[in-house]
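In: please find the sequence and the predicted model below.
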Amino acid sequence: MRSTPDITPHLGQLLKFRRDLHANPELRYEERRTGDKVAAYLTALGLTVHRGLGQTGLVATIHGKGRSKDNPGRCIGIRADMDALPVTEINSFDYASRNQGCMHACGHDGHTTMLLGAATLLAQQPDFDGSVHLIFQPGEEGGAGAKAMMDDGLFEKFPCEAVFALHNWPSLPAGQMAVRVGPIMASTLRFQIKVSGKGGHAAMPHTTLDPIPVACAIVTQLQTLVSRNTDPLDSAVLTVGQITGGTVENIIPDDAIIAGTVRTLKKETREMFIEGMKRISHHVAAAHQCTAEFTLRPGAYPNTTNHAREARFMASVMREAVGDDNTFDDVLPAMTAEDFGFMLEAVPGAYGWIGNGPGGKAGVSLHNPAYDFNDDNLGRGAKFWDLLARRWFEQPAQD
């Protein structure tokens, strides 16, 4: 096995870059400044940058020794997401967000910078037999940016025999890494149920068909899909995050609207929930002489399901990078969702976690206004990606 280059001389530059991204976050499909910064960094490495995939996404390719655009050899993709969240940051450090109501509360600033660190190492010592596509993706936070890049021809323009991604993970101690074969993140779908009745005066409910208690009954019954329809050895989460209806306290409205999400680890469980929600909402409403209209809203993500060979390979690189005691190759899946699942439906690959430890204030989680990426992972993550690319091309190709 060839030795790998040293990331240490580049850590200061990577730290400055990551904190600049954190101070200047951009929401999904608005990552123009971020894209400009990433493109400038890659161009300085001597790479050609292809922009415009998925609106604000970009791709650069590092060719190994003797390889070129016309003769790329075997190719893999490594993906980092770039977008921030509509969250108001409460941190007081000097690189806190300068964009009110927008924050890197999920560590995508770190993901982007880790991949740039890997690009630095791979470009510095391109003594591998193949090509690495560096995929900088927009719109992961509810925008399905992975699918948008694919719809714009990502894997046709940049074919990959495998694709990989990492997410910083606050419940995993810093210095540890994790992956698993099979589903590591849940699918998610967003739904709305509109309950229609007949409004009227609050003092005369008998002359109305009040949709409010009907909506409440539907919410209660929806949870039986988890408690009584889902295999106890499977996992599913149904959350109603919004109920709206009415304009003032003394008027019974015509309509009430329920909105929420469903997260599952199996496609068949997801389909069961869709049919079950339709059935429950329709029949509960009918029992009260009302009607219910069930609709799926935009923003559904598939399961993030790791392919066996690629997940086992990723675990082997993790063990080399952080040691056997710090690698977990059968970690329990999470019910959060990730649009990298779209890529894994099209190309074999794997998605793993790099331990962040508590982000910012002790115990805060992803999407918290006090969250922050652990800068110790800049070097750790860059070295991991560099090692993964080199080790991939050292193993024989699969038919």
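Out: Yep, that arrived.
In: from now on I want contacts and neighbour counts done on CA atoms only, so please keep to that.
Out: Fine.
In: so which residues of the stretch 201-350 of the chain form helices?
Out: Secondary structure of the stretch 201-350 of the chain (DSSP state H, counting those that start in this stretch): helices at 211-222, 224-227, 267-287, 308-322, 340-346.
In: pick the most buried one from these.
Out: Most buried of the helices of the stretch 201-350 of the chain by mean neighbour count (mean count of other Cα atoms under 10 Å) is helix 340-346; its value is a mean of 21.
In: nearest to R390, out of the helices of the stretch 201-350 of the chain?
Out: helix 308-322 (10.0 Å; Cα to Cα).
In: what is the closest one packed up against?
Out: strand 177-178, strand 327-328, strand 349-355, helix 376-394 (3 or more Cα pairs under 8 Å, 6 or more residues apart in numbering; DSSP states H and E).
In: now these in TSV, with mean neighbour count and distance to F273?
Out: TSV is the format used below for the helices and strands packed on helix 308-322 (neighbours: other Cα atoms under 10 Å; distance: least, Cα to Cα, whole Å):
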stretch	mean neighbour count	distance to F273
strand 177-178	28	29
strand 327-328	20	31
strand 349-355	26	26
helix 376-394	22	37
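In: list the contacts of H282.
Out: Neighbouring residues of H282 by Cα atoms under 8 Å, 6 or more residues apart in numbering: T291, A292, E293.
In: which one of those is nearest L27?
Out: Using Cα to Cα, the contacts of H282 come closest to L27 at E293, 31.5 Å.
In: one more to weigh against that first structure:
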Amino acid sequence: MAERNIWALLDQHLVDAAVLRRTLHQQPELSGDESLTRDLVLEALPGTATPTKVAETGAVLRIGGPGPCIGIRGEMDALPVTERSGVPWASRNPGVMHACGHDVHLAALAAVARTVQDIGVPVPLLVVLQPREETYPSGAKDIAEHGVLDTEDCAVMIGAHLQPALPAGVVACVPGGVNASSDEFEIVVRGESGHAAYPHLADDSLLALAETVVALQSVVSRSVDPMRSAVVGVSSFQAGQAANVVPDVARATGTIRALAPETRALLHERIVAVSENVARAHGCEAKVRITVGEPVLENDPRLVEMISAQLTAQNIPVSTDLRSLGADDFSYFAERMPSTMMFVGSEGNTSLHAPTFLPTDTDLRAVAQALLAGYLGATTLLTGTPSRRNTE
């Protein structure tokens, strides 16, 4: 039988993957409602194994025999965005759009799964169809805590995400922390209401919170080592209803990002201390509630090295520079096993989550190549021998 190239097999499966991508794009589903998306992808996967339903609308499907397996994550949810792409296969679900490329990731995963099946599944593959990447509660966290990954003996996890900030075709495969931890905070300041003409008879919660917001801008610059990256940002502020009334309650919310666990803990402490003490100085009381989100996403250095070698062998440009204070709940998998999240440059000229974001078929191929390189690199990690690039 003539020798067949793995990468050529992938290209063959990308024809059907492009059709799947358009189908998924036309029928986007919000976080927690991804049942149709899940079923469409499962229908496109090879094999006859029965999938395991997890995290309400998610599923995992094993391809191959027993033993340690390689997981590849595909996130399924769309966003509450009204599409303005103008393509015939635009979203048919009003106000919902695949504006983050998850439709591309899923279709690429299906193509990789069929390619792995074609080459005889040298190491079992676990397709992980994850709900709720865009919202809390995290779908990845639910899957990680479910126990199914232990039951399936999942030893490695691979992911890839489109990133328009990179040149088209470039894959960022970076060791260590590549995405930040992500937490949210709410500050509620309570004072004493009164007539705005007699401010000395009131305890102004709005003023106390306004000064708190300003003071929080110095938390990173004066409490965090300048060589470490972090963000404390206030994104909403509500207080009062009438122009002539000093409000008794003021509320603000915001985000906390850090690339190191110790920085994360420090920011939590400083936000509470600043809020409580500034409010106290104005005769008010502040209560701070911090909602803990995703941990830092740490790419395994050995796995990165092996995946990068696979990409380089295919003349795919590899970047080692991209780190961001964005967040992805893929980090819950990375906490439990060697994992790598890659970022793939896109031909699209708009940003993620924009109503005009529309990756191309070339982008689909680039994501699929990254995921296949991830599978082959992980195979090397688990078996100790380089993966064959060709098979009969």
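Out: Thanks, I have the structure now. Please read all numbers here as calculations on a predicted model, not as lab measurements.
In: what sits against the closest residue to D330 of the first structure other than its chain neighbours?
Out: What sits nearest to D330 of the first structure in space, not counting adjacent residues and going by Cα to Cα, 6 or more residues apart in numbering, is R180, at 4.5 Å. R180 of the first structure makes contact with N306, A311, R312, F328, D329, D330, V331, L332, P333, G352 under the criterion Cα under 8 Å, 6+ apart.
In: how about the equivalent of P355 of the second structure over in the first structure, what does it touch?
Out: The alignment partner of P355 of the second structure in the first structure, by TM-score structural alignment, is P369. Going by Cα under 8 Å, 6+ apart, P369 of the first structure touches V87, T88, E89, I90, N91, M103, A105.
In: residue in the second structure paired with the fourth one?
Out: Looking back up the chat, that one is I90 of the first structure. Matched to the second structure by TM-score structural alignment, I90 of the first structure sits across from R84.
In: can you pick the most crowded of the contacts of H282 of the first structure?
Out: Using other Cα atoms under 10 Å as the neighbour criterion, A292 leads those with 27 neighbours.
In: mind checking how far that one is from W169 of the first structure?
Out: According to Cα to Cα, to the nearest Å, A292 of the first structure and W169 of the first structure sit 39 Å apart.
In: cool, E394 of the first structure as well?
Out: 29 Å.
In: ok, now L45 of the first structure?
Out: For L45 of the first structure, the distance to W169 of the first structure - Cα to Cα - is 29 Å.
In: which one of these two is surrounded by more residues?
Out: Comparing L45 of the first structure with W169 by neighbour count (other Cα under 10 Å), the higher total belongs to W169, at 25 against 17.
In: which positions in stretch 293-310 of the first structure come out as buried?
Out: F294, A300, Y301, P302, N303, T304, T305, N306, H307, E310 (16 or more other Cα atoms under 10 Å).
In: the second one reaches A186, doesn't it?
Out: No: between A300 of the first structure and A186 no contact is recorded; they are 10.9 Å apart, counting by Cα atoms under 8 Å.
In: make TSV out of the helices and strands packed on helix 308-322 of the first structure and add distance to S3 of the first structure.
Out: Output for these, formatted as TSV (distance: least, Cα to Cα, whole Å):
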stretch	distance to S3 of the first structure
strand 177-178	21
strand 327-328	21
strand 349-355	23
helix 376-394	9
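In: R270 of the first structure is nearest to which of those?
Out: Closest among those, once you apply Cα to Cα, is strand 349-355, at 20.9 Å.
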